[in-house]
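Q: I need the structure of the sequence given here:
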Amino acid sequence: MNRTIAARNRTVSLILLCLLGLVSWGPAEADVRLPAILSDNMVLQGGDTVSLWGWADPKEEIEIRMSWSNAVPQIQADDDGAWTFRMAAPPFGGPYEVTFKAANTITVKNILVGEVWVCSGQSNMQWTVQNSADAEQEIAAARYPKIRLFSVDRQVADTPQTDCKGRWVECSPETIPGFSAVAYFFGRRLRKDLELPIGLIHTSWGGTPAEAWTSGPMLRSHPEFEPIIKRYEDAVANYPKALVQYRENVKKWEEDAEKAKAEGKPAPRRPNAPLGPGHHHTPSGLYNAMIAPLTPYAIQGAIWYQGESNAGRAYQYRELFPTMIRDWWQSWGRNNFPFLFVQLANYLAVKDEPGESAWAELREAQLMTLELPNTGMAVTIDIGDADDIHPRNKQDVGKRLALWALARTYFKDMVYSGPLYSFMNIRGDEIVLHFQHVGGGLVAQGGGPLKGFAVAGADRKFVWAEARIEGETVVVRSEKVAEPVAVRYAWADNPVCNLYNQAGLPASPFRTDGWPGVTADNK
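A: Take a look at the predicted model:
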């Protein structure tokens, strides 16, 4: 009997050892995992090589089955468990499915192939359909199952991330209210004209500067951006002290807000959190968390609405903004993909006399960025709001961006830009201005005389000028300036101006002089 029990115990022990061996020393299999951007309802960029990627166990084999192909490729994860499969995109249309099989199986469904655009910037890109003009009608009509929407959750990171949070959804009255209005109206116009599926990847954050969207290596490789990095490093060093002061300020604000509420008055503005670790102004912080994870994903191009947070450093923006664009081109590994941006709208009070303006200088920096290849600019100097930095008319913003894309990327025959200043010549006491993109002819919108032009002599003192259209030029003069040397147009925060082309697109603000502006020394 004892021998029987002993034998039984030895058998149980052997079984337990075998089970422990399977658990401890057998081949470990990790579930295959995909990034958030590769998920149901996604749009793949058509006519291009696209990447599918993810993670598994180191050296694990992943089998990929595609509904449009009989081929069943197998790839192996690397030593860290990462894997990438590059392939030619299937034909435009869909829906398609892709199945990934390793220790587990994932099937991504309802995939379309069409045109994919990244939509980024600060609050005017973040601004939603439900808060824009004609919201109720726009939301009710937003039933476009072949427009797909992906919103990146707002995060900050110290190092480039490989994944983000978000999901693809079909465009519908249920999904569109909280989506970017500019992105939606841009995508809707593309869908109408191209009749192809459209994928919109929205990644924006209100109140953020361009340096937050630029990679660390790119910022550090340019000496002119050292002040940006040093300012942040100093803020981090001072953060503990600044945080104590911030908490005291918040406590006082809460008391003042409660008092204002009791008196029926508007609450004072809440104090801003100090710049420091995890702040959304952190240089490269948003690039790391909200751009880097997207860069393996094939796209057609990007649209961008930002600049308000850099207006006080407009001269620096002349270098910073093009640097950010080149950074994105390099990060995606696609030189010169279309990058279309919105020039800042009119804002703040109208001034009676010509003067200096940081916002005008920021618009100038944006205009200068058109020197980069395959860039485009939607002028919005006519659709802003003096009292609100977030104008509600996002329909025209999206439309004007889409015109650039349709004409320059998709080769549609249409006028896509308002007049852009080209060069000038002096003719006696007049200056003759020449333009590109006259769009069938120059016009004074609304009739009447041209407005918004100022002229100066060698003393650099600008006065309002008379302006008239002569063919494809504008002639400017003032009785107060006998020998004019420079002209400015719409050079103000909120200029009164009315130069358009026959296609109904406004001229960009500009100046012919290069005299130092109010932000020239701001770094």
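
Q: Please make it C-alpha for all contacts and neighbour counts, starting now.
A: Will do.

Q: ok, the residue sitting nearest the centre point of the chain to F179 distance?
A: Centroid-nearest residue in the chain, with CA atoms, centre = their mean: S120, separated by 1.7 Å. According to CA to CA, to the nearest Å, S120 and F179 sit 12 Å apart.

Q: one more to put side by side:
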Amino acid sequence: MQFTVSMALNATEEEFDASNHPNIRVFTVALGGSPFEEYDLLGISEPWSVPNADSIGGSPWSYFSAVCWLYGKYLSSHLKYPIGLIASSYEGTRVEAWSAPNVLKKCGVTDVADINDGSDVSGVDPNAASVLWNAMIRPFLNMTIYGAIWYQGESNAAPSKTMNQYNCTFPAMIDDWRDRFHDGSLGESDPLFPFGFVQLAPFRDNDTITTGYTDIRWHQTADYGYVPNDRMKNTFMSVAMDLPDFSSPWQIIHPRDKQDVSMRLCTAGLAVAYNQTQYSTLNGPYPSSVTVGEDGTVQITYDKVLEIRSKSGFEVTCVPANSSSGPDDNSVWFPLPMTSHDNTSVTLNYSQLCLRSREMVVSAIRYAWRESPCPFKQCAVYNKDSGYPGPPFIRFVRQ
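A: So this is what the prediction gives:
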């Protein structure tokens, strides 16, 4: 989220376009952490400002967040009323630093040493438990806010205890922010205010890596695969796994195409946060059912009309027919060929895999389960109406 407008694609054009949006105001919090709950900000990088080439652009890492600005710009263009944008972000930090102690306790994060990385800014490790919550979020609790957007997860993606806890820490942090902003604003901030996030983009140019980023993408949805869901109500998501930028001068972990990231987030936000139902059909397609046939085929039916751009990305794993267990970290996954598709479903063939022996049956199917699953905008499944990609999923089935 700290990646600035001046670092994004078409930066000069975006900077000079900023003055065309005078109904927006921007504010940037200075970097800083604290071991104690702060009642006022430790510093301000940019006070409330009218958007222009200087206030939106500036030097790299000095001024405004690209995703925050572009999301707000697209949103303002649709809503036609004033919007205030507060950018409070810190590069390379973990969810635990943005979470109050009660959240960490709830999710079993008990050893601060598990999440410290030894970096030192102004005497405070920005990845220590709760330090960014204390200094960069807590001071805003008395302010009335409409909602929040979030772009984080890379720093939790290394296989570790914190990665495996993300399906608890992330939704629990959202719950806690909502409760505290509601209480701090004396009920003016909605107790279920909208919360949007960007699902992790690709990282390295290596399509064999199946842990880390894949786990965090799944955990960002509380292991549902989509939002909103029963655990994460009033949330919305931008899928970014098909936007690799391996030549980025800002490290390949930072794709420069923040326009697509932000437009997808805005579309989802209009549907969920602003109840504009005409946008609810534009999100990426997600499976509504998976049928495993005895003839060696799998049919995946989606909830949207499909555009198929690739036939790869689906995988299957098998278990002995008499086994009661599901897949685990030692399971072997095989590519599942797509044999056909229609407007709302794809048909895959597993006959050369699990049916080699009648003692084996399909255990689970997954899609786009790679750190970098496809070339630019060339994953398999997209919404035909919007061009937005379907998110990764894993579905446990038994033949």
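
Q: if we can go back for a sec, can you pull the residues that touch both of S120 and F179 of the first structure?
A: Residues touching both S120 of the first structure and F179 by CA atoms under 8 Å, 6 or more residues apart in numbering: Q126, H202.

Q: what about the residue nearest to the centre of the first structure, which SS state?
A: Per DSSP: H, G, I helix; E, B strand; the rest coil, the secondary structure class of S120 of the first structure is strand.

Q: do the same with P217 of the first structure
A: P217 of the first structure, by the three-state scheme (three-state DSSP), is helix.

Q: Aligned counterpart of it in the second structure, please.
A: P217 of the first structure maps onto N102 in the second structure, with residues paired by TM-score structural alignment.

Q: Tell me how many other residues surround that match.
A: By the measure other CA atoms under 10 Å, the count of residues near N102 of the second structure is 14.

Q: Quickly note the distance from it to E37 of the second structure.
A: N102 of the second structure sits 13 Å away from E37 of the second structure, going by CA to CA.

Q: Secondary structure element holding E46 of the second structure?
A: Element membership for E46 of the second structure (DSSP states H and E) is strand 44-49.

Q: For that strand, which residues meet the burial criterion?
A: E46, W48, S49 (16 or more other CA atoms under 10 Å).

Q: Just the closest of the residues you listed to N134 of the second structure, please.
A: For the buried residues of strand 44-49 of the second structure, the closest approach to N134 of the second structure (CA to CA) belongs to E46, at 19.5 Å.

Q: where does T203 of the first structure land in three-state SS?
A: Under three-state DSSP, T203 of the first structure comes out as strand.

Q: Number of residues surrounding the aligned partner of it in the second structure?
A: Per TM-score structural alignment, the equivalent position to T203 of the first structure in the second structure is S88. S88 of the second structure is flanked by 22 other residues according to other CA under 10 Å.

Q: Distance-wise, check S88 of the second structure relative to T291 of the second structure.
A: 45 Å.

Q: just T211 of the second structure next, same as before
A: In terms of CA to CA, T211 of the second structure sits 26 Å off from T291 of the second structure.

Q: what do you get for P389 of the second structure?
A: The gap separating P389 of the second structure from T291 of the second structure is 22 Å, by CA to CA.

Q: same deal with K161 of the second structure?
A: 34 Å.

Q: Could you do S386 of the second structure as well?
A: Per CA to CA, S386 of the second structure is found 26 Å from T291 of the second structure.

Q: do the same with Y151 of the second structure
A: Taking CA to CA, one finds Y151 of the second structure at 34 Å from T291 of the second structure.

Q: more crowded one of those two?
A: Counted by other CA under 10 Å, Y151 of the second structure and T291 do not tie: Y151 has more neighbours, with 17 against 14.

Q: Return the residue of the first structure aligned against that one.
A: In the first structure, the residue matched to Y151 of the second structure (TM-score structural alignment) is Y305.
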